[in-house]
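Enquirer: sharing a model that was predicted from the sequence below.
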Amino acid sequence: MPSFIAITYFLTLTGLALYGAHRLKMLVLYWRAASRPEPVPPPLRWHPKVCVQLPVYNEPLVVEALLDHVAALRWPDEAWEIQVLDDSTDETTAIIEGWLAAHPQAARRVSHVRRARREGYKAGALREGMARTDADFFAIFDADFRPQPDFLERMMPHFAAAEVGVVQARWEFANRKRTLLTRFQAVFLDAHFVVEQTARAASGLFFNFNGTAGIWRRTALEDAGGWTSDTVTEDLDASYRAQLRGWRLVYLHRYAVPSELPENLIAFKSQQRRWTKGGVQVARKLLGTVLTASLPARIKREAWWHLTIGVVHPLLVTFSLLFVPYLWFAADQLGTWWYLANPAIVLLAGGAPVAFYVAGQFLQRREWREGLMWLAVSPLLLSFGLALSVTLCVAFFEGLLSNGGEFVRTPKGGRRVRAGGLLARMRSRTFFAAITCAEMLLGAVLLGGAVYFGLRGHGELAAALTLKGGGFWAVAWLSSNDLWPSFWLKPAEPTGVMNAGT
């Protein structure tokens, strides 16, 4: 048994180190890309018809602001329209109708599309919208995005090249500094949007449309097979199919569209669960096709790392389960060579992701103070990512064993989400309750190890285990706060004194 634990621990850490090394590769590709001037598109000499699609499902807290911003876009009146693809089952529909009634001039270009059934979820709604228009291009915005008036003017010139099928803007987060949770999310997502997307796009590698804040050429989307709902990340799926057909995607990392980060941990977990599950489904669906296609080897290699990134989460859960048993009675099973190799492997597995995330913060704004601050708290950042691995490990196996599934939206609207009862109506509450229990169990194992080693004078091990175990318990506590708010909220104080004789 000790040998089995030691070998499994070694393989797990080696797997994490390989994905860590890939993070460093992304940083190198980004540095190369950053040294090149951004391509300047030709002057805008044409105004093809653009359909702005707004897929909406139960978004009462943010839909009015979305409509306000989209209605302010600048484009010739005769060359654009708006589709509100509304599958809502709550008060969102009435809010949209009220907005249209209050803005009759803007309403003239708006089609409020309602479907009898939410078939195909977001992909189905987008497909339905395409069938209702002859537009040549489709700009897509999720409900929490706030495009600036120049969005179409800045994006459309890049379609002057006939092979360009998609132009994607970078996501920015208006509430990134609202809470510690939104700060952590911003660090993780900036690494993707600032470093990864820029590196892949500038290096001629496959990358993906991000589902919103981008524009599709109709012929590219139709040539790729259109929107399909056999994965829950229809954006990633369509992007790879289009690139396999020879279409080129353009990423504008210097032009950003503001959006909102979820301010509830359960909402964030729900978003990450869908992205991980869908990524695995796309890997199952398309990775074999990519690897056997007539493509350069470097594109195939990067597609492998990109589409299999979900493997990291089972590795992290395995690491959490094995760390204490390995330290207890298997640390001497791998021989002297392991003591020489272990520091380098640990550095790649843990240090490379830290460099990746911290660099994402510095590279975005060139602020040394921000980067150094995140470097100082990087152990907390790693603990938070480790604790999220339980949710994403389950999502990995969901994607491995199923096709499609319900498109579970991410509730938006700041902390008002809980007050409005939107989280309480999530169908996956039981799922996240079970995940919270698993997080508490893993945290208990790690904290028990911290006590054991602390009592035996191994302070450094006790500190590391306390940090990791505390991360699991912190995430579990925040999750329970969202799942069962009535348990944590104090009863309201009486607002007045009853009259005598009442």
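Expert: Arrived safely.

Enquirer: CA atoms for contacts and neighbours, from now on please.
Expert: Will do.

Enquirer: quick check, Gly469 in a helix?
Expert: Yes: Gly469: assigned to a helix according to DSSP: H, G, I helix; E, B strand; the rest coil.

Enquirer: how about it, nearest residue that isn't a chain neighbour?
Expert: Ranked by C-alpha to C-alpha, 6 or more residues apart in numbering and with sequence neighbours excluded, the top spatial neighbour of Gly469 is Gly443, at 4.1 Å.

Enquirer: how about the one you found, what does it touch?
Expert: Neighbour list for Gly443: Lys468, Gly469, Gly470, Gly471, Phe472, Trp473 [criterion: C-alpha atoms under 8 Å, 6 or more residues apart in numbering].

Enquirer: may I ask which of the residues you listed has the most neighbours?
Expert: Neighbour counts for the contacts of Gly443, by other C-alpha atoms under 10 Å, peak at Phe472, which reaches 29 neighbours.

Enquirer: quick check: that residue touching Gly385?
Expert: No: with contact defined as C-alpha atoms under 8 Å, Phe472 does not reach Gly385; the gap is 9.5 Å.

Enquirer: okay, and Ile82 sits in which element?
Expert: Here Ile82 sits within strand 80-86, counting by DSSP states H and E.

Enquirer: now the element after that strand, going C-ward?
Expert: Following strand 80-86 toward the C-terminus (DSSP H and E): helix 92-102.

Enquirer: picking that back up, what is the strand holding Ile82 packed up against?
Expert: strand 50-56, strand 110-114, helix 121-131 (3 or more C-alpha pairs under 8 Å, 6 or more residues apart in numbering; DSSP states H and E).

Enquirer: winner for burial among those?
Expert: strand 50-56 (a mean of 25; mean count of other C-alpha atoms under 10 Å).

Enquirer: what sits against Gln281?
Expert: Thr231, Val232, Gly399, Leu400, Ser402, Asn403, Gly404.

Enquirer: is it true that Trp374 lies in a helix?
Expert: Yes: Trp374: assigned to a helix according to three-state DSSP.

Enquirer: and it, what does it touch?
Expert: Contacts of Trp374 by C-alpha under 8 Å, 6+ apart are Val358.

Enquirer: look up how far Pro43 lies from it.
Expert: Trp374 sits at a distance of 41 Å from Pro43 (criterion: C-alpha to C-alpha, to the nearest Å).

Enquirer: who's in contact with the strand holding Ile82?
Expert: With C-alpha under 8 Å, 6+ apart as the criterion, strand 80-86 contacts 49-57, 93, 109-115, 125-126, 129, 135.

Enquirer: the structure to be compared is supplied as follows:
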Amino acid sequence: MAAHGADRPEGRPLVLVAYLLGLAGAIAAFGIGPTLGVVAGALNVVFGVYFCRHLAFAVAAARWAERDLLAADVGLDSYTPPVAVLVGCKNEELVVDGMVAALLALDYPTDRLTLVVVDDGSDDATGAKLDAWAVRDPRLRVLHRAPGSGGGKSGALNEALALVDAEIVLVFDADHEPEPTALRRLVRHFRDPSVGAVMGRCVIRNGQDSTMANTVFVDYLSGYLVNEYGRQALFELPAYGGANCAVRASTLRALGGWNPETVTEDTDLTLRILLMGQRVRYDVSAIDFEEAVVSAQRFWKQRYRWARGHQKCLRDYWRPLMRSPHLSPLEKVETTLFLGVYHVPVLSGLGLLLTVLRAFGVGDLPVIGLLPLSMLLFIGPLAELCVGLLVGRVERRSAWRLLGFLPAFALSIWITSRAYVDGMLGRPYSWVKTSRSGATSTVLATPPPVAAVPAQTPARPRSFASPGEDR
């Protein structure tokens, strides 16, 4: 496989034409009622599969996540390989001071830690602030890229990678502030030679700044405390998340670094690591605080980029994934479902369209036959959201924030559908950074305190694997 597996042309316009011709042909041959009935049935199957997946993750998190948080101090001091921490910054003057202060406070041997922050052609005070920090603390190295250097975040990280000599590379985004022990918690997993990357847990720190930030706060509880936890607990197949993540340097270099031809370098790297025969792990106790988008406009830009890149990864990697000798049939199915996550809202929009058509008398499928579409569409994700609130120990009144997901879900249907059509038509798109607001910490969740695990505990999946533990 090529070093960068997702650098082929994105557009698939003929596929869209084939879909339309196939639908028109089916309607002409069998009638609109039976055709729409078959489409609705197919959607029910897809939503049913994802419902079971959501529910399984929710049960796993409700059963074991808090205990894993309590068992989180295993092996923090016994393994300290050389580590390089890399951060790319572009016009981040509002958040860069908090990020650098957090990096300098990381608990790790000084002689084994390299800190490199890239000023990626900023035209604000980012570069000057970084240089001032470097003067005050020689542990920090600053790399200035010229404006228009290209490659987005991947390009900045690849230039930084060329400057360091370390066994493990950690990546944070400019608005991230990791807890002091986060580095040790991530690095300890690399004692297992099969581990290519490790992801930590991101927590939103500005959930009270706006209704949108509230929604993203709850979304992250679901995503990290439930969804990624479930993928680790049930399949040992979490994703490399792009920030608060570590990757083995030899693995990264063997793959040619981060892919500058994708706008979601994290998902792309996850697939390339799996296809080369290594694994990604998730450490729920390696906590890092980040800033949520505070407006619908910023939400749109961020999630459009995620959808566009994620959908492209499915188109580019599903064939190599199916042929991979390193994954079992069940693991191939789960990885395909993971890649399909940003297609599900597109299908949800199609399901809503079928419901509207039936309401206006188009098609002969009974209305009750469409109910599973809406039930399976919402109950699975709702279960994850509720468990995320419980495990995250969020204050009671935060339960009302679940209502914010109704407009957010509608917005996601439009965002992902637009990204899908644009991607299939091959419309040009390049990496776009998320704008920051410089929010201070107002974390609403209270993680369970770290404590010793009781002597007698039931067996559980290895969602938190001790260093050196056999897989």
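Expert: In hand now; what should we look at? Owing to the predicted nature of the structure, the values given are computational and were not obtained by experimental measurement.

Enquirer: TM-score for the pair, please.
Expert: Once superposed, chain against chain, the TM-score is 0.78 (TM-score structural alignment, normalised by the length of structure 2); 406 aligned residues with a C-alpha RMSD of 2.9 Å.

Enquirer: and the residue nearest to Gly469 of structure 1, how far is that from Val475 of structure 1?
Expert: Gly443 of structure 1 is 10 Å from Val475 of structure 1, by C-alpha to C-alpha.

Enquirer: repeat that for Ala376 of structure 1.
Expert: Distance, Ala376 of structure 1 to Val475 of structure 1, using C-alpha to C-alpha: 20 Å.

Enquirer: once you drop chain neighbours, what's closest to Glu119 of structure 1?
Expert: Ala125 (7.8 Å).

Enquirer: test my guess that the one you found contacts Leu54.
Expert: No: taking C-alpha under 8 Å as the definition, Ala125 of structure 1 is not a contact partner of Leu54, at 9.4 Å.

Enquirer: got the buried residues for stretch 410-423 of structure 2?
Expert: By neighbour count on 16 or more other C-alpha atoms under 10 Å, the buried set for stretch 410-423 of structure 2 is Leu411, Ser412, Ile413, Trp414, Ile415, Thr416, Ser417, Ala419, Tyr420, Val421, Asp422, Gly423.

Enquirer: secondary structure of the third one: a helix, I assume?
Expert: Yes: applying three-state DSSP, one finds Ile413 of structure 2 inside a helix.

Enquirer: these two touch, right, it and Pro345?
Expert: Yes: with contact defined as C-alpha under 8 Å, Ile413 of structure 2 counts as touching Pro345 (4.8 Å).

Enquirer: any idea how far Tyr108 of structure 2 is from the aligned residue in structure 2 for Ile82 of structure 1?
Expert: In structure 2, the residue matched to Ile82 of structure 1 (TM-score structural alignment) is Leu115. The gap separating Leu115 of structure 2 from Tyr108 of structure 2 is 12 Å, by C-alpha to C-alpha.

Enquirer: again with Gly351 of structure 2
Expert: For Gly351 of structure 2, the distance to Tyr108 of structure 2 equals 51 Å [C-alpha to C-alpha].

Enquirer: what does stretch 133-150 of structure 1 contact?
Expert: By C-alpha under 8 Å, 6+ apart, the residues outside stretch 133-150 of structure 1 that reach it are 48-56, 59, 62-63, 65-66, 69-70, 72-74, 80, 211-219, 257-260, 412-413.

Enquirer: out of the residues you listed, which sit inside strands?
Expert: Among the contacts of stretch 133-150 of structure 1, the ones falling in strands (DSSP state E) are 50-56, 80, 214-217, 257-259.

Enquirer: now do the contacts for Val324 of structure 1.
Expert: With contacts defined as C-alpha under 8 Å, 6+ apart, Val324 of structure 1 is in contact with Val445, Leu446, Gly449.

Enquirer: can you map out the helices along the stretch 301-450 of structure 1?
Expert: Secondary structure of the stretch 301-450 of structure 1 (DSSP state H, counting those that start in this stretch): helices located at 312-329, 336-346, 352-365, 368-376, 378-401, 416-419, 429-455.

Enquirer: looking at these, which is closest to Val282 of structure 1?
Expert: In terms of C-alpha to C-alpha, the element of the helices of the stretch 301-450 of structure 1 nearest to Val282 of structure 1 is helix 378-401, at 8.6 Å.

Enquirer: which helices and strands does the closest one pack with?
Expert: Secondary-structure packing of helix 378-401 of structure 1 (3+ C-alpha pairs under 8 Å, 6+ apart): helix 265-292, helix 312-329, helix 429-455, helix 459-483.

Enquirer: can you put those helices in JSON lines and add distance to Val164 of structure 1?
Expert: As requested, those are arranged in JSON lines below (distance: least, C-alpha to C-alpha, whole Å):
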{"stretch": "helix 265-292", "distance to Val164 of structure 1": "20"}
{"stretch": "helix 312-329", "distance to Val164 of structure 1": "32"}
{"stretch": "helix 429-455", "distance to Val164 of structure 1": "41"}
{"stretch": "helix 459-483", "distance to Val164 of structure 1": "42"}
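
Enquirer: follow-up on the earlier one: which one (most neighbours) among the contacts of Val324 of structure 1?
Expert: Using other C-alpha under 10 Å as the neighbour test, these are led by Leu446, with 27 neighbours.

Enquirer: confirm for me that it is in contact with Gly471.
Expert: No: look at Leu446 of structure 1 against Gly471 with C-alpha under 8 Å: they stay out of range, at 10.1 Å.

Enquirer: returning to that earlier point: which of the contacts of Val324 of structure 1 does structure 2 keep?
Expert: Retained in structure 2: none of the contacts of Val324 of structure 1 (criterion both residues aligned by TM-score structural alignment, their matches' C-alpha atoms under 8 Å).

Enquirer: return the member of the residues you listed nearest to Ala330 of structure 1.
Expert: Closest to Ala330 of structure 1, out of all of the contacts of Val324 of structure 1 and judged by C-alpha to C-alpha, is Gly449, at 14.1 Å.

Enquirer: got a list of what the closest one touches?
Expert: Going by C-alpha under 8 Å, 6+ apart, the list of residues near Gly449 of structure 1 reads Val324, Ala462, Leu465.

Enquirer: also Ile27 of structure 2?
Expert: So Ile27 of structure 2 contacts Thr35 (C-alpha under 8 Å, 6+ apart).

Enquirer: whichever residue in structure 1 pairs up with Tyr304 of structure 2: how many residues sit nearby?
Expert: The pairwise alignment with structure 1 assigns Tyr304 of structure 2 to Arg273, based on TM-score structural alignment. Neighbours of Arg273 of structure 1 under the rule other C-alpha under 10 Å: 23.
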